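Undergrad: How does the following fold in three dimensions:
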Amino acid sequence: MKRREPLGFDLTALIDVVFILIIFFIVSSTFRVEEKVLNLTLPSSNGKALEIETKQITIELSSKKLGYNGQNITFLDLQNQLEIISDKSKAIIVRIDKSVPYNRVVKLLNLLQLNELNNLALVTKE
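TA: Next up, the predicted model:
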């Protein structure tokens, strides 16, 4: 009498496909790290949080330094960087230390206004 082989599925191919899909999703996902150059003490707020876009500009201002997308720059360099922005509706994330004198804040906001960059988000502590 001939012996029957047990019924079952070979799961090796299925496991291979699952691992390939997992690796694909891990590699294709993006991880956004918030760029912080300066150690700032932000003022507090009771407003709601803003979604962070992937194509944005981050400006940080302390009493002695200025940061632009993760790099220390001067106001003159910032003016040059803002002039070359073609998309005027691009989101500008502004982080200002609460000890910054108002004349520096006004100078920064004037630069943004002169370059017609009005889509601002001021970052505060929660």
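
Undergrad: drop to CA atoms for contacts and neighbour counts, all remaining ones
TA: OK.

Undergrad: Which positions within stretch 117-126 qualify as buried?
TA: 117, 123-124 (16 or more other C-alpha atoms under 10 Å).

Undergrad: Just the ones in strands from those residues, please.
TA: Of the buried residues of stretch 117-126, the ones assigned to strands by DSSP state E are Val123.

Undergrad: Arg95 should be in a helix, yeah?
TA: No. Applying DSSP: H, G, I helix; E, B strand; the rest coil, one finds Arg95 to be strand, outside a helix.

Undergrad: Following up with a second sequence; could you model it the same way so I can compare the two?
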Amino acid sequence: MTKKKRFKADQVEDPGLDISSLIDVSFLLLIYFLVTSTLEPRESDLSMEMPTDSGKASSIQIDPLKIRLTAEGQITIADQVMADDGQMESELDRYKQLTDATNKKPLVIVSSDDDAKQQRFIDLMNALAKVGITTITLSGFEKGN
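TA: Model (predicted):
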């Protein structure tokens, strides 16, 4: 007779699932979405300027400054002949301060004679740049006028 061997299987506890890798993946996804998302700014963070009634200076109209350069090298600002470069710079500075006070952009119209010396024109452009006037219009150059 054969002897039957009976092996008794060990009792196995309930099978478990190792979720540590799942937790790692979920944290990686969370970090990914946090980094790639854009936050919308709050309304209080937006810079907003409301119109005010206190700005009476903004209703003032300032005409463009007309500068004329003659063939002899004379510079005329607003129909007034400038004696030297110092007077020209002070006149330009006064106009710049006036436009700054009224929150307007200074506008200068320069007309020059074709026979005027280039250096004199460059002196005029340097004086405009020195006082901070950058909006300059060159009108049609006049011939002998």
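
Undergrad: TM-score, when you put one on top of the other?
TA: Overlay of the two chains. TM-score (TM-score structural alignment, normalised by the length of structure 1): 0.53; 74 aligned residues with a C-alpha RMSD of 2.2 Å.

Undergrad: coming back round to it: can you put the buried residues of stretch 117-126 of structure 1 in CSV and add distance to Ala13 of structure 1?
TA: Below are the buried residues of stretch 117-126 of structure 1 laid out as CSV (distance: C-alpha to C-alpha, whole Å):
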residue, distance to Ala13 of structure 1
Leu117, 54
Val123, 50
Thr124, 51
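
Undergrad: closest to Leu78 of structure 1 among the buried residues of stretch 117-126 of structure 1?
TA: Set against Leu78 of structure 1, the nearest of those by C-alpha to C-alpha is Leu117 (12.8 Å).

Undergrad: Can you find the partner of that closest one in structure 2?
TA: Correspondence of Leu117 of structure 1 to structure 2, assessed by TM-score structural alignment: Ile133.

Undergrad: What's the local residue count around the residue mapped onto Asp63 of structure 2 from structure 1?
TA: Counting by TM-score structural alignment, Asp63 of structure 2 corresponds to Lys55 in structure 1. Other residues lying near Lys55 of structure 1 total 9 when counted by other C-alpha atoms under 10 Å.

Undergrad: Next up, the contacts around Lys55 of structure 1.
TA: 90-91 (C-alpha atoms under 8 Å, 6 or more residues apart in numbering).

Undergrad: Tell me roughly how far the helix or strand that contains Gln119 of structure 2 lies from structure 1 on average.
TA: Applying DSSP states H and E as the criterion places Gln119 of structure 2 in helix 118-131. When structure 1 is overlaid, helix 118-131 of structure 2 sits 0.5 Å from its aligned residues on average, using mean C-alpha distance after the TM-score superposition for structure 1.

Undergrad: Now do the buried residues in that helix.
TA: For helix 118-131 of structure 2, the buried set under the neighbour-count rule, 16+ other C-alpha under 10 Å, comprises 120-121, 124, 127-128, 131.
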